[in-house]
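*Asks:* one predicted model, sequence on top.
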Amino acid sequence: MRQVLVAGGGRSGRAVARALAGRGDAVRLVDRRTDAVTEELAALGVRYAGDLSELPPDVDLVVTSPGWPPTQPLLADAGRKGVPVVGEVEIAWQLRDPAVPWLAVTGTNGKTTTVGMLTAILRAAGLRAAEVGNVGPPVIEAVVDPPEPYDVFAVELSSFQLHWAPSVAPAAGALLNIAADHLDWHGSLPAYANTKAGIWGRGASVAVVNADDEYVVRLAGALPPSARVVRFTLGEPAAGELGVRDGLLVDRAVAAAGEPLIEAREIRPPGPHNVANALAAAALARAAGVSADAVAQGLRDYRPGAHRNVTVARIDLGGGAQVRLVDDSKATNAHATAASLTSYERVVWIAGGLLKGAVAGDFGGLIGRVRDRLAGVVLIGRDRAVIAEALRRHAPDVRVIDIASAEHRGMAEAVDVATDLARSDAAARAGEVVVLMAPAAASMDMFRDYAERGRVFADAARGQDGARPE
């Protein structure tokens, strides 16, 4: 009987404790909450171990919450003592049915959208697909106790999950992009990027590679010669790639001449970054044998999740002038925000929050690309001064308004100010100006999570004078 210590009593921790105890392991749960062991877990023999910083002497395996970094005292102690530390995804991989393939997605941005697109494609092909991982149910729940038999898993994996999943090798894995993120957890950009490259199973998986991202291409160059690589690009595809030809998504990985999939204008949400996400989803599905017709139907069926570049209200000012208010609360870093900002011609940008270790220099490239689009910037949140400094350096002529109010009041004030700026600019131009809440930062300084931040923004947007909710 293995002695297993589960570190963290969140949903994934409870799920893995349940699965391992049900298979005969002696399981103890570490958590600050003394009630972390539920009645169900207690009935399976799971015991509460307390809030430990040192490893007990009899532990054979530690299964950690994905958010716990290797420097966390308990995990660091396990490392010093040579006790293996893995995550819930690794345990799910060990317990999986090898006949059910995993199609997996990671990247700094676009993971959730791509997995949603992939799931819709798989279901359009008539497959029973489970959408699991980083934002869905823990993978182990679908592996161990599925509500129905599954044919395939569409798995979203964060860098944290991949770090603690050393043997996972999906049938096909897509790396969408790499930009500085979570450096406070990983310690450096190379460490973060190399962890992300684990999605390719160290050459054992079909590696779906974004040919337009230099860092991803460089990582793919380290794959063994035997690895099967499928690239995607927003440009004309070369042989073996998926890309865009005359406004049409085309697959030259399966059909050398290029098999048409779907018109780029049909992809939702709009924007080049979402066309890239659709290409990645198509590449994964095609690697699993899905037809071109099912790819097209699935992409048409896909409905974007909330807080991802969603128009929540419009204000018609007459004479061709219009203000559109857009919620992209899911844009929690500069890379995601760049994709959002470049989707619109004229923008009042609401930004700020917790920057997760980012500094002013990390925003220089973004601001340099979009400064001519900016009708103004409204800054909120704890780390707003960092973005303000980047704006002073790279867009000194853009008007910047600082909102010091905390929590919901700050967002409501920001929307009022941003909408007034957008009204003036739209009237002067007789065109559309977008109030875009794409914060380039995490939300927990002012809100419970990015979803609450998006809801508060949407409520304030729909409450503006003359606003027509959407």
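*Replies:* Okay, I see it.
*Asks:* please make it C-alpha for all contacts and neighbour counts, starting now.
*Replies:* Will do.
*Asks:* any idea which helix or strand comes after the top strand by length along the chain?
*Replies:* Using DSSP state E, we find that the single longest strand of the chain is strand 310-318. As assigned by DSSP states H and E, the chain's next helix or strand after strand 310-318 is strand 321-327.
*Asks:* which is the succeeding secondary structure element to that following strand?
*Replies:* Toward the C-terminus, strand 321-327 is succeeded by helix 334-341 as the next helix or strand (DSSP H and E).
*Asks:* what's near enough to touch residue 417?
*Replies:* residue 378 (CA atoms under 8 Å, 6 or more residues apart in numbering).
*Asks:* mind checking how far it is from residue 350?
*Replies:* Shown here: residue 417 relative to residue 350, a distance of 10 Å by CA to CA, to the nearest Å.
*Asks:* helices of the stretch 351-470 of the chain, start to end?
*Replies:* 364-370, 384-394, 407-429, 450-462 (DSSP state H, counting those that start in this stretch).
*Asks:* now distance to residue 33 too, for these, in a markdown table please.
*Replies:* As requested, the helices of the stretch 351-470 of the chain are arranged in a markdown table below (distance: least, CA to CA, whole Å):
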| stretch | distance to residue 33 |
| --- | --- |
| helix 364-370 | 41 |
| helix 384-394 | 33 |
| helix 407-429 | 26 |
| helix 450-462 | 24 |
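*Asks:* between those helices, which one is nearest to residue 145?
*Replies:* Ranking the helices of the stretch 351-470 of the chain by proximity to residue 145 (CA to CA) places helix 450-462 first, at 28.3 Å.
*Asks:* what angle separates that closest one from strand 321-327?
*Replies:* 160 degrees (axes from the mean of the first three to the mean of the last three CA atoms, to 10 degrees).
*Asks:* angle of helix 450-462 against strand 310-318?
*Replies:* Using the same axes, to 10 degrees: helix 450-462 against strand 310-318 is 10 degrees.
*Asks:* could you pull out the buried residues of helix 450-462?
*Replies:* Going by neighbour count (16 or more other CA atoms under 10 Å), the buried part of helix 450-462 is 450-458, 460-462.
*Asks:* next up, a second structure to put side by side with the first:
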Amino acid sequence: MGSGQVTDSSAPFDFRGKHVAVAGLGVSGVPAAKVLHGLGARVTVVNDGDDERARTQAAELETLGVTVRLGDGATLPEGTELIVTAPGWKPDKPLFTAAHEAGVPVWGDVELAWRLRDRDGRKAAPWLAVTGTNGKTTTVQMLASILRAAGLRTAAVGNIGVSLLDAVTGDEEYDVLAVELSSYQLHWAPSPRAHSAAVLNLAPDHLDWHGSMEAYAADKGRIYEGNRVACVYNVADKATEDLVRAADVEEGCRAVGFTLGSPAPSQLGVVEGLLVDRAFVEDRHRNAQELAEVSDVNPPAPHNIANALAAAALARSFGVSAAAVRDGLRAFTPDAHRIAHVADVDGVAYVDDSKATNTHATEASLAAYESIVWIAGGLAKGATFDELVAGAAKRLRGAVLIGADRALIREALARHAPEVPVVDLDRTDTGAMLQAVQEAQRLARPGDTVLLAPACASMDMFTNYNKRGDAFAQAVRELGA
């Protein structure tokens, strides 16, 4: 509903004098409004909120001559010929219903960036694109590190904090872009055609936005449409291969798998502690190319090795050497709160994976350690935990539960790991983290890992997962003081 999208991206779009509505302020809306205004469009920004931040952003845009309507994101401005929406706006919003009925196309900021990428006579940088339920940001950052190690001008952009629109319209020229795309962004972007793309994994997420798992997967699968060289998929996740099979790609584009096992031809995988390539080599049925050692991946947890293989596959599709893959992985430093080792205290490792805000990410985190005292809980977002707990039960030394929906995890532990001691902290204040870490220390034995991998969102107790991870790290430091 509400797309009405123009899909002929080969045709230039002249914005001069066009009435364009930008739906939503924020990290994508403000840059979009500025770019469109600079191209001569008559821009009206509509925004649901009318808080202090929105008023500050509105004042900045109004000085440029952009019209801003705060507190009214539902009404289609009169004369609108195109809507450019923030990716998070749901397709069933009344604004898009009205646009659909009026025949007005709706683009996301990624669609706009694609349409503008080769303006002003510059050669457009090809896109190496990544999506998936988990691991997108890490994989894109690894990919950018590998591309830089190969001497290429690149940037990690998209759903990663760096605006793709700024990258394609700015003064800096790139040889290639490492692009992270969310399911929201892909929904509103029918036209982009990547050089190569990867879907890392698929698990239920954002179903309230997409409406169903099928719709969510279909939007993820858009990343493969029109790929020129390689569609990279996860051998362990058949749904990603199914999306490759369903994609309409350019002739000669190949399906390339990545696996934590020994790779078959046209795959990258792991052999005796080495990352190896049997896809981008001569005579891939007989030959393999060593790319790096597993120890070159930081941290060398299984899911992160999978991220590294996906990044390597995309880089190799672009002609990057094996040495650059190794050097780029060695140079890569993961962001905070992603399976980050905080400290060792009395022979126990304390690891912060606050970014594990859903069960799929937490499953990968739990699989990285043999004996775990698990700190979990928060806002479940409709998730269930039986499968997660059943799969990790043998690894659990104990569990400490915090947050609003901790009872759901406690009940799953009672069903599937009744022998595991559980501490249920009946509090949701920020100080609960210190108590949680102290209880975890009491349960842990030398050689164990105390792992913050909440499987839940943080907003019941903390502003975001970063603040939750910071509170965990501070509590650990107090243990060792």
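*Replies:* All right, it came through fine. What you are looking at is a predicted structure, and each value in this text was computed from that prediction instead of being measured.
*Asks:* and the helices of the stretch 351-470 of the first structure: which comes nearest residue 88 of the first structure?
*Replies:* Using CA to CA, the nearest of the helices of the stretch 351-470 of the first structure to residue 88 of the first structure is helix 450-462, at 23.8 Å.
*Asks:* what sits against the aligned residue in the second structure for residue 152 of the first structure?
*Replies:* Aligned by TM-score structural alignment, residue 152 of the first structure pairs with residue 176 of the second structure. Residue 176 of the second structure is in contact with 125-128, 152-155, counting by CA under 8 Å, 6+ apart.
*Asks:* help me confirm that residue 326 of the second structure comes into contact with residue 290.
*Replies:* No: the criterion here is CA atoms under 8 Å, and residue 326 of the second structure misses it with residue 290 at 9.3 Å.
*Asks:* and those two? Which one has more around it.
*Replies:* residue 326 (21 against 18; other CA atoms under 10 Å).
*Asks:* host element of the more buried one?
*Replies:* Using DSSP H and E, residue 326 of the second structure falls in helix 322-331.
*Asks:* what mean distance separates that helix from the matching residues in the first structure?
*Replies:* Mean deviation of helix 322-331 of the second structure relative to the first structure after superposition (mean CA distance after the TM-score superposition for the first structure): 0.7 Å.
*Asks:* please apply the same query to stretch 136-145 of the second structure.
*Replies:* Mean for stretch 136-145 of the second structure is 0.7 Å (mean CA distance after the TM-score superposition for the first structure).
*Asks:* onto which residues of the first structure does that stretch map?
*Replies:* Taking TM-score structural alignment, stretch 136-145 of the second structure hits residues 111-120 over in the first structure.
*Asks:* before we move on, back to that, can you give me the angle the longest strand of the first structure makes with helix 407-429?
*Replies:* Using the same axes, to 10 degrees: strand 310-318 of the first structure against helix 407-429 is 40 degrees.
*Asks:* what is strand 310-318 of the first structure packed up against?
*Replies:* Contacts defined by 3 or more CA pairs under 8 Å, 6 or more residues apart in numbering; DSSP states H and E place strand 310-318 of the first structure against strand 321-327, helix 450-462, strand 467-469.
*Asks:* out of the ones you listed, flag the one nearest residue 175 of the first structure.
*Replies:* Closest among those, using CA to CA: helix 450-462, at 23.2 Å.
*Asks:* so the residue most central in space within the second structure versus residue 178 of the second structure, what's the distance?
*Replies:* The structure's the second structure has its C-alpha centroid closest to residue 136; by CA atoms, centre = their mean the separation is 3.7 Å. The gap separating residue 136 of the second structure from residue 178 of the second structure is 11 Å, by CA to CA.
*Asks:* what do those two both touch?
*Replies:* What both residue 136 of the second structure and residue 178 touch, as defined by CA under 8 Å, 6+ apart, is the set residue 130.
*Asks:* what does residue 415 of the second structure correspond to in the first structure?
*Replies:* Per TM-score structural alignment, residue 415 of the second structure is aligned with residue 393.
*Asks:* cool, residue 316 of the second structure as well?
*Replies:* Match for residue 316 of the second structure (TM-score structural alignment): residue 286.
*Asks:* what about that match, which SS state?
*Replies:* With DSSP: H, G, I helix; E, B strand; the rest coil as the basis, residue 286 of the first structure sits in helix.
*Asks:* for it, what are its contacts?
*Replies:* Going by CA under 8 Å, 6+ apart, the list of residues near residue 286 of the first structure reads 254, 292.
*Asks:* try residue 239 of the second structure
*Replies:* Contact analysis of residue 239 of the second structure by CA under 8 Å, 6+ apart lists 201-202.
*Asks:* residue 297 of the first structure corresponds to which position in the second structure?
*Replies:* Checking with TM-score structural alignment, residue 297 of the first structure has residue 327 as its match.
*Asks:* count the neighbours of its match for me.
*Replies:* 19.
*Asks:* what sits against the closest residue to it other than its chain neighbours?
*Replies:* Nearest non-adjacent residue to residue 327 of the second structure, counting by CA to CA, 6 or more residues apart in numbering: residue 149, 6.1 Å away. By CA under 8 Å, 6+ apart, residue 149 of the second structure lies in contact with 324-325, 327-328.
*Asks:* what's the separation between the alignment partner in the second structure of residue 263 of the first structure and residue 274 of the second structure?
*Replies:* Superposed on the second structure with TM-score structural alignment, residue 263 of the first structure falls opposite residue 293. Residue 293 of the second structure sits 4 Å away from residue 274 of the second structure, going by CA to CA.
*Asks:* tell me who's in contact with residue 236 of the first structure.
*Replies:* By CA under 8 Å, 6+ apart, residue 236 of the first structure lies in contact with 243-245.
*Asks:* go through those residues and say which is closest to residue 253 of the first structure.
*Replies:* residue 243 (9.8 Å).
*Asks:* that concludes my questions; thank you for your assistance.
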